[in-house]
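**Q** for reference, the sequence and a predicted model appear below.
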Amino acid sequence: MPIWQTRLRADRNRRLTHGATLFVWCAVGLLIFTMGLKGLIAVLQVLFDPTPMGDRSDMRNVQAVGLVSGALALTAFLSGWSVVGFLFARFLFPSLWAEDQVFVDATGVTWRRWYGPGSELNYQPFTEVAAVPRPLGEVELLLSSGRTVRVATLGTSAEHSELWSRLCARADVGARPREPVKCVPEGKEALALPGGGTVLRRQRGDLEGRAWVRGGVALLFAGSAAMVAWRQGIDGLTVEDTLFALLLVAAAVVATVSALPGSQSRVEWEVRPLHLDRVQYGLGQARRTSYRVRSLELRRARFTDSEEGDWEETTLWMHTNQGEVALESGRFGTLGREHVGEWLAWRLDVPLEHSGPDRRRD
């Protein structure tokens, strides 16, 4: 039985704003999509027409390379427009209809995005929760594995704060992990090496989904190359069309190879006491660089810019036998970068030093 529960819905102003935006977005998006689809159909009708271009009064000087390029451009535009439109509509729609239901018991939290009967329930035991980050428009859980799970996005800031307090109290955690060295940094994943040590890398996400997308792109390029070759059999060979067909074949091969999970580019850190190997995977053989680590340093630098004002950048440096090596750098995510440094320092068995901020002028 739940000890505490809540139902979160968007407030009236948000429902009205998102409803009006969704209506306009769907109307304009459908109009633009329809116009682009009509253009694509017109181009495909010309391409599939076996009449030679020289015998057509309206297409006498048009080569296959121009028509296929136009078809590819329209296909890319329609695909991108559809994906962006769907994602934006999916973001707006819950404010009109759904509610976030959260149930907290003694051992974990259960939640679901309720649209109606049959909505999927999710459960997370508190034993796997390392922290509950402070809510910024949504309430999330940071797990010890480094993965984040989203509990709620609907509701007001006050309701998010109350939910955050309840979750922190029941899970006995705070906004940051109490033992950062035992929690994988957010957005990363850790794997044990067979001979000892640990691999740290960015979460790879949906590899299968990316493979399907790249496979579809490869099929599109291959089909376009076949269309160019077919039109050359009707209209005659040209240097431009031949080179374009070869370029499409090469693009199809690259897309096919990149669709394979083992060929997708990534960087991994293999961590052992006093040693870190940076391994870069991608097309071809993996590139490995080995370092003997003396210490880590989280360095802060404050910059002054005439346009953007004052801003701060943090860099995680590694002091090695080959000199200083920057591991991560950026203007945002300072706490996450500090967590990475603490996690690495504990496994490398080296100290983590803090320095700065030094003021610099751009």
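**A** Received the coordinates, thanks.
**Q** from here on, just use CA atoms for contacts and neighbour counts.
**A** Noted.
**Q** count the neighbours of residue 57 for me.
**A** 8 (other C-alpha atoms under 10 Å).
**Q** I'd assumed it was in a helix, is it?
**A** No: counting by DSSP: H, G, I helix; E, B strand; the rest coil, residue 57 is not part of a helix but coil.
**Q** and it, how close does it get to residue 45?
**A** Between residue 57 and residue 45 the distance is 16 Å, computed by C-alpha to C-alpha, to the nearest Å.
**Q** against that first model, consider the following:
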Amino acid sequence: MFLLVWSAIGVAGAKLALQVLVAVLQVLLDPVPMDVRESIRNVPAVGLVLGALALIAVLMAWTWLGLRVAKSLLRWVIGEDQLAMDSKGVTWRRWWWPGSPVHFLPYSDVAAFPAQLLSKVTALLTSGRTVTLATLGTTEDHEALWRRLCALSRRGAVPAAPSACVPEGYESALLPGGAVMLRRMEDGGRGYIWVLCGTALLFVASAAVILWRQGIDGASVEGPLLAVVLVGLAGLAGFLAWPPVYSRVEWEVRPGVLDSVWYEMGRPKRTSHRAESLDARRDEFEEIGDRPAGVSFSLWLHTPTGAVSLMSDQVFPESVDHLGHWLAHRLKVPLDRSAIEQDLKKREPVPQHHVG
């Protein structure tokens, strides 16, 4: 019932916004002077263009939100997580319809089955990628499934050999000369680039329409001014959509040396650190203003010139511990994790390695 009501409200809202947008565009693109047209009289091209842009923004946001909510609700109503496990791997699919694809994940590719959040069941691969196996069901269902997977695969909530698998959310590659590159995985920014490109085209088209209406409605000061602003915004959106604009940081790791390479505008800026040791820290902070009191975990690299912060996490000490082990193994330096050992023991669940 709720799904039907939400769908009706969403469709009605989108239909209303689309009807108003079509009416505005019809008036805007009709080559009739402003003072003699039949509808929306005495509204200059600047006002019509701004109104059309606002309607497009509202319509896109409304449609995106409606599709997201509808997809989530439909998954709970008709979706199903199907899993089959044996001693070699897990076969799974997220069922939407009879043609939903089936996947097989061998345990040899799995480093661990994290239990940080049992609102879903995931597998951490040795490559650092995370695969979601199940999202539907209760927390008790997920815990039972997680224990079953741990028992069959002989894997735990954290990798048994963290130095042998890439930390979660990272990717690595072997470089010439024996160094290893480590960086954050790309977060799928192609959709964002397409949005920026579409925005740039929309701004350019709006500026062209404003200048075109100048010859029909008569010259004005605000028309060319808004056209210049829109062209400037289009240039900014196009510039931000240019892939080399995005900055990223990579680490090049070799025994005793960690090079931090910062790519900005496509040009690398390298900072070399001679590694002496690694230190996992636990920091407590008091309540300040709206920020509540809590604990944060961080990883530091000790060099002859001082300590360098590598990462921090305010929720999971496991991520700091895993990255520390991985780097220490390749830098050939000691890792001091005594500050977070108690937190790791408190958080780590103990799966039962037997199959009943």
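**A** Arrived safely. These numbers were taken from a predicted model, which means no experiment stands behind them.
**Q** in the second structure, what range does stretch 286-299 of the first structure match?
**A** The counterpart of stretch 286-299 of the first structure in the second structure, using TM-score structural alignment, spans residues 268-281.
**Q** could you list the residues in contact with the matching stretch?
**A** If you take C-alpha atoms under 8 Å, 6 or more residues apart in numbering as the criterion, stretch 268-281 of the second structure is touched by 256-263, 297-304, 320-321, 324, 328, 331, 333-340.
**Q** can you rerun that using 6 Å?
**A** 256-262, 297-303, 333-337, 339 (C-alpha atoms under 6 Å, 6 or more residues apart in numbering).
**Q** filter those down to the buried ones and hand me the ChimeraX line.
**A** Those of the contacts of stretch 268-281 of the second structure that count as buried under 16 or more other C-alpha atoms under 10 Å are selected in ChimeraX with:
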select :256,257,258,259,260,261,262,297,298,299,300,301,302,303,333,334,335,336,337
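**Q** among the contacts of stretch 268-281 of the second structure, which lie within strands?
**A** Judged by DSSP state E, the contacts of stretch 268-281 of the second structure include 257-262, 297-303, 335-336 as members of strands.
**Q** of those residues, closest to residue 188 of the second structure?
**A** residue 262 (19.7 Å; C-alpha to C-alpha).
**Q** ok, that closest one touching residue 247?
**A** No: counting by C-alpha atoms under 6 Å, residue 262 of the second structure sits too far from residue 247 to count as a contact (7.2 Å).
**Q** may I see the buried residues of the match of stretch 286-299 of the first structure?
**A** By 16+ other C-alpha under 10 Å, the buried positions in stretch 268-281 of the second structure come out as 273, 274, 275, 276, 277, 278, 279, 280, 281.
**Q** check the mean deviation of the helix or strand hosting the first one from the first structure.
**A** Put plainly, it is residue 273 of the second structure. Residue 273 of the second structure is part of strand 267-274 when elements are defined by DSSP states H and E. For strand 267-274 of the second structure, the mean distance to aligned residues of the first structure following superposition is 3.0 Å (mean C-alpha distance after the TM-score superposition for the first structure).
**Q** if we can go back for a sec, I'd like the buried residues of stretch 268-281 of the second structure laid out as a markdown table, including distance to residue 204 of the second structure.
**A** Shown next, in a markdown table, are these (distance: C-alpha to C-alpha, whole Å):
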| residue | distance to residue 204 of the second structure |
| --- | --- |
| 273 | 47 |
| 274 | 50 |
| 275 | 51 |
| 276 | 55 |
| 277 | 54 |
| 278 | 52 |
| 279 | 52 |
| 280 | 51 |
| 281 | 51 |
